[in-house]
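Asks: dropping the sequence and predicted coords here.
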Amino acid sequence: MRVLHVCAEIYPLLKTGGLADVAGALPAAQARARCDARVLVPGFPALRAGILDQRLVAELAPAFGAQAIRLYCGILPDSGVMAYVIDAPELYDRPGNPYADANNHAYPDNHRRFALLGWVAARLAQGLDGSWRAQVVHGHDWHAGLAAAYLKAAEHAAGRRLAGSVFTVHNLAYQGNFPRHAFVDLNLPAYFFDVDGIEFHGQCSFMKAGLFYADKLTTVSPTYAREIQGSEQGCGLDGLLRKRMGDLSGILNGVDDTVWNPALDGLIAAPFATGTMRGKQTCKAALQQEAGLAIDADALLFCVVSRLSEQKGLHLLLAALPEIVQRGGQIMLLGSGDAALENAFRDAAAAQPHAVAVRIGYDEQLAHRIIAGSDVILVPSRFEPCGLTQLYGLKYGTLPLVRKVGGLADTVVDCSLENLDEGLATGVVFDTFDAAAISAALRRACALYKRKADWKQVQKHGMQQQFGWDAAAAQYMALYARIGV
């Protein structure tokens, strides 16, 4: 089956979050299963430069504010997956990240920048590349939400079926909503701006377009698929999601074993595995030294690798820092986001430099060293579609301490007495999103750390969990088959 994944970023070339990890790993896993999976990405500088052996596929007429549009096809490094890249310098060749300028202000023409992405995806299902035509167009998050809409518009015009479509929600809270007047720039039929279409409270919603027009909908964990059908986490789209519940499924993200594997990871101080854990102590000492923390093998070392936002529950963690330090623990945080949280964590590190270390920004290599060297990884999210860092923690024997929500609930088993007795525990899980609950979870983590035999049992069981991409790839391929293309 010929499948086109449509996404705004892809690891290892361009990454702002977990979406890039998924886009880099899922097509490769499908290719291993003999699916002809390819990707389509915008021509951001890092993607234009990083895709290998590019050949020109097509030159397109001016559209969406771009005068010169060319479509190239090349090869993604490492995976060897074929990738299409849209070269439209007027839209994509800009400073800052893919979505905002250097001052973190969203580009005012983002609706046109990502409309072009969806429009080209639909064209690739209509024969734009004479040597390859997509049978399934698989859009990822709001940036690719219009792909299904353009495909549906083309089918209406042609009077026949062209291809199947799948839309995956990675985070429903980010919806790609634009003012009503933006609709005139999208080159869609007028009747598409309707409650039964892309209209959402008077705006154009790219997320709603994907949810309304795609044949099948997925999100990145079974629990999140249930949660977004309710008002608390439905972000105003829960009614549509309930209406389409028969087409919605949750498929858990995986971990790319070629990237995240402590036995083979060249980015960490020493390799280790379940039978030979000495290297993890080497990684811990190296991290403590690099971070400026007291070098203490017995100190319980917590870590955070995350966007700094209210969603991630980091204000709860900030309030809990004194308790971590009081109990003899340490913490290393890597992330960026909310300016107030950034400053608060910086202040905490300045006040307790031997117990609290903070690095503002994102560094993929440092993330490996942090997760390998820490004892506990903290993910106290208000909501979490899947989460990947807790999966990395499990792989590296770094026990996840998480809130029981979304993909965190699906992947971490609490160290209750009964779960310890039955050998099921893989971490620490708490329920309510408040300071008392995270404080109790921290106390339980500290108590477990003192019980060395139990700690090692939980650590070993966590490292033995299987969250590879092959299982997810097989579920997606079964879903494609049910579309009937």
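Replies: Noted; the coordinates are in hand.

Asks: okay, CA-based contacts and neighbour counts for the rest of this
Replies: OK.

Asks: how about the helices in the stretch 51-200 of the chain?
Replies: Counting by DSSP state H, counting those that start in this stretch, the stretch 51-200 of the chain has helices at residues 89-92, 110-124, 146-158.

Asks: buried deepest among those helices, which one?
Replies: helix 110-124 (a mean of 24; mean count of other C-alpha atoms under 10 Å).

Asks: what's next to that helix, contact-wise?
Replies: 4, 6, 40-42, 63-65, 86, 91-92, 99, 132-134, 137, 143-148, 150-151, 154, 176, 178, 182, 185-186 (C-alpha atoms under 8 Å, 6 or more residues apart in numbering).

Asks: same question for stretch 322-331.
Replies: 293, 299-304, 354-357, 439, 442, 446.

Asks: those: which two are farthest apart?
Replies: Greatest spatial distance among the contacts of stretch 322-331 (C-alpha to C-alpha): Leu293 and Ser439, at 22.4 Å.

Asks: take the one below as the second:
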Amino acid sequence: MRVLFATSEVAPLIKTGGLADVSAALPAALHGMGVDVRVLLPGYPQVLKVLPHLQVAAKIPTQFSFPATRLLTGLLPNGVPLLVIECAELYERGGGAYQDEQGLDWPDNALRFGLLSKIAALLSCTDSPLDWKPEIVHCNDWQTGLTPAYLHFSEGAVPCVMTVHNLAFQGVFPPQMVAELGLPIECFQPDGVEFYNNLSFMKAGLYYADHITTVSPSYANEIQTDALGFGLQGLLANRREVLTGILNGIDTTEWNPATDPNLANPYNLTDISGKSANKRELQKRMGLHIDPDLPLFGLVSRFTPQKGVDLVLEIAPQLIALPAQLVLLGSGDVEMQRTALELAHHYSGQISAYVGFDEALSHLIEAGADIFLMPSRFEPCGLNQMYSQRYGTPPVVHATGGLIDTVLDCNATSLEQGVASGFVFHHMDTPSLLATARRAAITYHDKKIWRALQHNCMVKNFGWGQSATAYHDIYTHLMRR
């Protein structure tokens, strides 16, 4: 089976969120199953710098408003074949994948990701410049959303799968971009790419794809509702027969407390004693009082309203009064960053905050914290709640999306059944979050129950095997059809 996996980011080359982790892990899992999968990625400076020995596979001339490009081949660090779109005019610049150094969206993002979509489609139809042609093209989020639309109007197009990682980001641009991107004008209508008189990359993907997937079963249902459909709930409900929720997995090699090089002391399911050394190291590194008995809450997140970080900051003084400690890692909303740093200054030794991204520190927080906070307002899948369970750090989560699919609330029944793995609250407000955090802190002091809870967390399998098989089944179904 030959699969082209088109994405705008892949860890560890370029990463802004969970999409990058999925774009590394899922192709690797498929590759391990014998699938001939190749990842298509824009040639950002971060990619070209890390992979300097890429080979030229094809030259693609100017089309419509797209500059001429070269297609380069190489391998991802995990050994999966990689195709890189080399286009200095659109990709080789400072800043990040989607924004400049000031955090503003690149004004030409429609062209930048229109090109990614266009080349994904080109490689998947009769006019491909490569000898290798996929039997399936798998697109991810709005940045590749035009691929199914291009394929719909192309000769010899292969079936297309569209995965929604976060429906809140839709790639909406002015209507004049339809012609500039080389799309036929007849597609600019409600039954097409038009979205409130604009062009929507996400809608294009959802309308024209042969199959749609989301990153958890609960999220597949939620995006068909007014609350989380972001204006596309009607389209998704109409296409529910080809909509499947498949829970993301995690990289169980990178996230393994027994072998993690970022930890002060490794530990595993049979001997969890090393976790206390990581807690001590985390307290020391983050300037917290060294206290093995206080429950330590950890948070690793983008600082955005979606992630519920504002609620955590609001209850922080009450949280440490339980008593407890709190460590925060992340960046995003400027006001939230400022508040986090002010709290850390005012409650020195009890609250600590690191504004920015530090991969090693994120691993240490997962291992060194006693309880992980993830109170997202909505969460398509989420990975950190899976990381925390694998590291024996029960999470506190809001009952939404992938969080409710992966965390079972700790209560008398779930403990008796041996399935409790965290603490779940259902009302998205500070009293509910604080009450659930308090319940977690109280449970922490019952060492017998806490050890059972940690065991339930660590014994769970969050690997990619089952999810990769589900994708393989969808590919097979589309090819047979």
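Replies: Everything's here; your move. Worth saying up front: this structure is predicted, and the values here are computed from it rather than measured.

Asks: let me see the TM-score of these two.
Replies: In this superposition the chains share a TM-score of 0.98, using TM-score structural alignment, normalised by the length of structure 2; 479 aligned residues with a C-alpha RMSD of 1.1 Å.

Asks: what subset of the contacts of helix 110-124 of structure 1 is buried?
Replies: For these, a burial check counting by 16 or more other C-alpha atoms under 10 Å picks out 4, 6, 40-42, 63-64, 86, 91-92, 99, 133-134, 137, 143-148, 150-151, 154, 176, 178, 186.

Asks: hang on, the earlier thing: in strands, which of the contacts of helix 110-124 of structure 1 appear?
Replies: Using DSSP state E, the members of the contacts of helix 110-124 of structure 1 that fall in strands are 4, 6, 40-42, 86, 137, 178.

Asks: which of these lies closest to Asp347 of structure 1?
Replies: For these, the nearest to Asp347 of structure 1 is Phe178 (36.9 Å; C-alpha to C-alpha).

Asks: tell me the spacing between that closest one and Asp101 of structure 1.
Replies: 17 Å (C-alpha to C-alpha, to the nearest Å).

Asks: still on that earlier bit, CSV please, covering the contacts of stretch 322-331 of structure 1 and showing neighbour count.
Replies: Listed next are the contacts of stretch 322-331 of structure 1 as CSV, based on neighbours: other C-alpha atoms under 10 Å:
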residue, neighbour count
Leu293, 21
Ala299, 18
Leu300, 20
Leu301, 26
Phe302, 26
Cys303, 26
Val304, 25
His354, 17
Ala355, 26
Val356, 29
Ala357, 23
Ser439, 19
Leu442, 24
Cys446, 18
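
Asks: among those, name the ones in helices.
Replies: Taking DSSP state H as the definition of helices, the contacts of stretch 322-331 of structure 1 contribute 439, 442, 446.

Asks: with distance to Glu227 of structure 1 added, can I get those in CSV?
Replies: Formatted as CSV, those follow (distance: C-alpha to C-alpha, whole Å):
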residue, distance to Glu227 of structure 1
Ser439, 25
Leu442, 26
Cys446, 31
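
Asks: any idea which of those is the one closest to Val81 of structure 1?
Replies: Leu442 (42.6 Å).

Asks: trace the closest one over to structure 2, please.
Replies: Taking TM-score structural alignment, the alignment pairs Leu442 of structure 1 with Ala437 from structure 2.
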